[in-house]
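Asks: task: produce atomic coordinates for the following.
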Amino acid sequence: MRKTVFIVMAALLLLGMTACGNSMEQPPSQTENIEQEQTVTENTQTEADTVDDEQRNNLSGTIPDELEYIPDGYRSPSEHPGTLEKLIYQTWESFSYEDHAQELTKEAWVYLPYGYSEEQKYNVFYLSHGGWSNETSLMGTDEAPHSFKYVIDHAIEDGKIQPLIIVLPTYNNTSGEDSGNYSLALQLTDQFHNELLNDLVPAVESKYSTYAEDTSSDGLIASRDHRGFGGFSMGSVNTWCTFRYGLDYFRYFMPMSGGPAASVETYENAVMDSGYEWDDFFIFSASGTDDFAYSGFKNGIYALAEGDSGIFRFANNEADGNLSFLEREGYAHDGFASDEYTYNGLRFFWNGGDVS
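Replies: As a prediction, this is how the structure comes out:
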C-alpha cells in the first residue's frame, strides 16, 4: 500500500513541479536540445565577460561529456573509511520560525573523511534527502552505514574526490513522517533555509574545521566558495529553495530529478537581487531518461539557460558558465541513480586539476 501511495504522490510531485517550474509544455526533441545547447554555448563564447586567472582556476574541474559509472567494488567497505557522527543542534518549529515560539532539538549526520584533522580546512557539502526519508536515509549511521558512504570512502581513497565534510540534515519538522506528506514537504523545503542558515550551518561549522573563519553571517558569507548544497527528488526541490534564499552562503548546487519549482524570473531575480554575477555560482544537475521527473526537470534546466537575462549559461567548467545537465539512459527515480549523480557532482566540485 505504501508503495502505491508513493507512486501516486510522486506523480503529483512531477505535475506540481512542471506546472510552476517552466513554461514549455512538451519536452524538446533531441535535435532541439542540441540546437539549444549550441545556441547557448555560442552566446557564452561571444560574451565580453571574462574572469581572472584566480577565478578561472577556482576550485572545480571539468565536467565530462557523460556521467561516470560508480566503479565496481565501491559499494563495499574500503580500507580507509571515513566516519559518521551525529550532530545535535537547536532550532525552531518551521511554520513559526520567526516568532521562535517552539524550540526543537534536531539531529543531522556528518560524514568526516578518513584522516580528518582539525589542522586542515575542509569544503562542506550539505546533502538533502527526498520524500519518505530522514537524515539517516542517504549514508546511514555510525553503526549501520549505507553503501553510499562506502562509495564516498573509496572515491576519496582513490583521489577521485577531494576529502570533504558531508552534512546530512532533514527538513522534517515536528515529526519524522513529515517528508512523506507531499504538500507539507513542499512547504517545509521552502522554509528550510531559515533553519539551515541560522542554526544548522553555524552548528556544523563551529564544531568542524571548515573555511569559515567564524560562524557570523559575515564569516559564513566570506567562505561561500567552499560550501555546496544538493539533493535528489524532494531534496532537489530543497536545493532550488536553497539557491533562492541562500546564495550568499553557497556557491555550488546539485539538484537532481526535482523542480525547478518556481519561474525562471524567480531564479534570475535571486541572482540579481543578491548582487552576484553569472560566475559566482555553479549548478550541476542530472536525471535519468526513465525517471518520472525527467522531462519536467530537463525542460526547467533548459528554460533557465534560455532566460532573457543571460544569467544561466551552459558550460562544463566554471570559467565559461554556471549550468550543466547530464542524463543517464534508462535510469529511474531511485536511490541507485541518486548515488551515481551525487558521486559525479562531487567529482567536479572543488576538484580543479588535483584529482585523477
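Asks: rest of the way, CA atoms for contacts and neighbours
Replies: Will do.
Asks: and the nearest residue to residue 296 once chain neighbours are set aside, how many residues sit next to it?
Replies: For residue 296, the nearest residue in space outside its immediate sequence neighbours is residue 18; the separation is 4.9 Å by C-alpha to C-alpha, 6 or more residues apart in numbering. Using other C-alpha atoms under 10 Å, residue 18 has 25 other residues around it.
Asks: so residue 18 sits in a helix?
Replies: Yes - for residue 18, which was evaluated using DSSP: H, G, I helix; E, B strand; the rest coil, the result is membership in a helix.
Asks: ok, it - contacts?
Replies: 259-261, 296-297, 300 (C-alpha atoms under 8 Å, 6 or more residues apart in numbering).
Asks: which strands or helices does the host helix or strand of residue 105 pack on?
Replies: According to DSSP states H and E, residue 105 maps onto strand 103-112. Using 3 or more C-alpha pairs under 8 Å, 6 or more residues apart in numbering; DSSP states H and E as the contact criterion, the neighbours of strand 103-112 among helices and strands are strand 83-92, strand 164-168.
Asks: show me what the longest one is packed against.
Replies: Counting by 3+ C-alpha pairs under 8 Å, 6+ apart, the packing neighbours recorded for strand 83-92 are strand 103-112.
Asks: now swap in the last one and tell me
Replies: Contact here means 3+ C-alpha pairs under 8 Å, 6+ apart; on that basis strand 164-168 packs against strand 103-112, strand 123-128.
Asks: from the contacts of residue 18, which land in helices?
Replies: Cross-referencing the contacts of residue 18 with the helices (criterion: DSSP state H) gives 296-297, 300 as the overlap.
Asks: most neighbours among the residues you listed, please name it.
Replies: Top of the ones in helices among the contacts of residue 18 by neighbour number is residue 297, holding 30 neighbours under the definition other C-alpha under 10 Å.
Asks: wait, what's in contact with it?
Replies: Under the criterion of C-alpha under 8 Å, 6+ apart, the neighbours of residue 297 are 18, 257-260, 287.
Asks: just the buried residues of the residues you listed.
Replies: Buried members of the contacts of residue 297, counted by 16 or more other C-alpha atoms under 10 Å: 18, 257-260, 287.
Asks: run through who's touching the regular element (helix or strand) spanning residue 228.
Replies: Under the criterion of DSSP H and E, residue 228 resides in strand 227-232. Taking C-alpha under 8 Å, 6+ apart as the criterion, the residues outside strand 227-232 that touch it are 123-130, 236-239, 242, 249-258, 338.
Asks: this one next, for a side-by-side:
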Amino acid sequence: MPAEMTAENEKRGEVRKFSYDTQTYEGDASHPMHKEAWVYLPCGYDESRKYNVLYLLHGGGANQDWWFKDYPDTVTILDNMMAKKICEPCIIVTPTYYRGEEADKDMDITEHFRYELRRDLIPAVESAFSTWTEGDVSEENLVKTRSHRAFAGLSLGSMTTYRAAFYNNFALFSWYGPFSGCCGPQGERDPEVERIRKTLAEGEARGLKLDYLFCCNGDKDIAYPEHKEIMEKAEQACPQLVRGKNYDFYTIPGGVHDMKAWQLHLYHALQIFFC
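Replies: Below is the predicted model:
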C-alpha cells in the first residue's frame, strides 16, 4: 500500500454510530435486543445518490469498534482511496456478531449471525442510508440489489463471511472478502469445500451470479494453510470460480495474522468490489 494512503486528507468521510434493534435472539417483539455498529459515510455523502454497501467484520474477541475506532488509520485509508478515485465512494458498516455478556458460549456465532444479518442489520442500515434499495428492504428487493452489497471480515470474521454471508445469504450478496481463514486451523476442510461447491451450484441454478470471491491471507498467517488448501480444492471442484474473473486468492509474502495485513486486504478488495 502506498505510504500516501495513511496521510491525512482534507476530504474526510464521517463515521457515525448506528443503533438498531434485533429480535433474532432471546426476548420477543416487545423486548428486542439493542445493538450498535459504526457506519462510514464517504466525503460528500449525498442522499440524492445511491451507494453500494460493504459490511465489514472484526475478529474474535473484538467488537464493532475494531476497524474504525481501535484503528482510526483505517478511516484515513478509506478517505484517501475515495478522494484519489482508487475506489468508488461507498458506505461501510462495521457491526459485531457478539451479543454481550449474556451470549450463549456454545452457540456458533459464525453461523448464527446470518439471522441477524438478514432480518435486522441489513434492513435497518439500508432503510436509514441512501443505498440501491431506495428504502425498500423487502426480501424481493434485497435479492434484486445484491450486486450492490459486499461482505468481508478478518479471522473469525472471515469464517463468518463464509458461513453467515456466503453459505446462508448468497441471495443477498455478490461480493465477498474472507481475510485470514475459512474453518480455522482445527476445522474440517473437506466439508467446507463441499459447502462452497453447493452454494455456487445452487446459486447458479437460481440465476444468482458471483461477482467476486476475493480471498486474502499472508503466507506466515496461522490461518493460511487451511484457507489455501480449501480454496485450491474449491477452485478445482467449482466451475463457477474463474481465477482473475470472479475469484482470486491474494497472498502477502511474509504476511501474518495482524491488522497491517488486514488493512492491506481491505485496500485491495475495495479496488475489486462493485467494479
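Asks: would you format the helices and strands packed on strand 164-168 of structure 1 as a markdown table with distance to residue 349 of structure 1 included?
Replies: Rendered in a markdown table, the data for these read as follows (distance: least, C-alpha to C-alpha, whole Å):
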| stretch | distance to residue 349 of structure 1 |
| --- | --- |
| strand 103-112 | 17 |
| strand 123-128 | 9 |
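Asks: most tightly packed of those strands?
Replies: Counting by mean count of other C-alpha atoms under 10 Å, strand 123-128 has the highest mean neighbour count of those, with a mean of 25.
Asks: how far apart are the strand holding residue 228 of structure 1 and its match in structure 2?
Replies: With both structures laid over each other, strand 227-232 of structure 1 and its partner residues in structure 2 are 0.4 Å apart on average (mean C-alpha distance after the TM-score superposition for structure 1).
Asks: now do that strand: which range of structure 2 does it align onto?
Replies: Strand 227-232 of structure 1 corresponds to residues 149-154 of structure 2 when matched by TM-score structural alignment.
Asks: buried sites along the matching stretch?
Replies: Within stretch 149-154 of structure 2, the residues that qualify as buried by neighbour count (16+ other C-alpha under 10 Å) are 149-154.
Asks: what's the counterpart of residue 134 of structure 1 in structure 2?
Replies: Correspondence of residue 134 of structure 1 to structure 2, assessed by TM-score structural alignment: residue 63.
Asks: no wait, residue 198 of structure 1
Replies: Mapped onto structure 2 by TM-score structural alignment, residue 198 of structure 1 lines up with residue 119.
Asks: ok so that match is a helix residue?
Replies: Yes - inclusion of residue 119 of structure 2 in a helix is indicated when three-state DSSP is applied.
Asks: circling back to that earlier point, tally of neighbours for the match of residue 134 of structure 1?
Replies: Using other C-alpha under 10 Å, residue 63 of structure 2 has 20 neighbouring residues.
Asks: re earlier: for the match of residue 198 of structure 1, give me its contacts.
Replies: Listed by C-alpha under 8 Å, 6+ apart, the contact partners of residue 119 of structure 2 are 22, 24.
Asks: do the same with residue 219 of structure 1
Replies: With C-alpha under 8 Å, 6+ apart, residue 219 of structure 1 has these contacts: 212-213.
Asks: repeat that for residue 239 of structure 1.
Replies: If a contact means C-alpha under 8 Å, 6+ apart, then residue 239 of structure 1 has 128, 229-231, 253-255 as its contacts.
Asks: my guess is residue 52 of structure 2 contacts residue 146, does it?
Replies: No - counting by C-alpha atoms under 8 Å, residue 52 of structure 2 stays clear of residue 146, with 9.7 Å between them.
Asks: in three-state terms, label the aligned residue in structure 1 for residue 11 of structure 2 for me.
Replies: Using TM-score structural alignment as the criterion, the counterpart of residue 11 of structure 2 in structure 1 is residue 80. Under three-state DSSP, residue 80 of structure 1 falls in the coil class.
Asks: skipping adjacent residues, who's closest to residue 80 of structure 1 in space?
Replies: If the residues on either side of it in the chain are set aside, residue 80 of structure 1 comes closest to residue 114, at 6.0 Å by C-alpha to C-alpha, 6+ apart.
Asks: where does residue 268 of structure 2 fall, secondary structure wise?
Replies: With elements taken from DSSP H and E, the one containing residue 268 of structure 2 is helix 259-269.
Asks: what's the mean distance for that helix versus structure 1?
Replies: Overlaying structure 1 shows helix 259-269 of structure 2 at a mean distance of 0.5 Å from the equivalent residues (mean C-alpha distance after the TM-score superposition for structure 1).
Asks: that helix packs against which elements?
Replies: strand 175-179, strand 212-218.
Asks: export the ones you listed to CSV and tack on distance to residue 98 of structure 2?
Replies: Conversion of those to CSV gives the following (distance: least, C-alpha to C-alpha, whole Å):
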stretch, distance to residue 98 of structure 2
strand 175-179, 19
strand 212-218, 24
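Asks: so what's residue 270 of structure 2 up against?
Replies: By C-alpha under 8 Å, 6+ apart, the contact list for residue 270 of structure 2 reads residue 87.
Asks: give me the aligned partner of it over in structure 1.
Replies: The alignment partner of residue 270 of structure 2 in structure 1, by TM-score structural alignment, is residue 346.
Asks: ok, back up a step: output the ones in helices among the contacts of residue 18 of structure 1 in CSV, with distance to residue 33 of structure 1 appended to each entry.
Replies: Formatted as CSV, the entries for those read as follows, by distance: C-alpha to C-alpha, whole Å:
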residue, distance to residue 33 of structure 1
296, 14
297, 14
300, 12
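Asks: and which of these is nearest residue 72 of structure 1?
Replies: When these are ranked by distance to residue 72 of structure 1 (C-alpha to C-alpha), residue 297 comes first, at 29.0 Å.
Asks: the counterpart of the closest one in structure 2 and residue 173 of structure 2: what is the separation?
Replies: Matched by TM-score structural alignment, residue 297 of structure 1 corresponds to residue 227 in structure 2. To residue 173 of structure 2, residue 227 of structure 2 is 21 Å away according to C-alpha to C-alpha, to the nearest Å.
Asks: what does residue 246 of structure 2 give?
Replies: Using C-alpha to C-alpha, one obtains 14 Å as the distance from residue 246 of structure 2 to residue 173 of structure 2.
Asks: so which of the two has more stuff around it?
Replies: Here residue 246 of structure 2 and residue 173 are set side by side on neighbour count (other C-alpha under 10 Å), and the busier one is residue 173, at 26 against 17.
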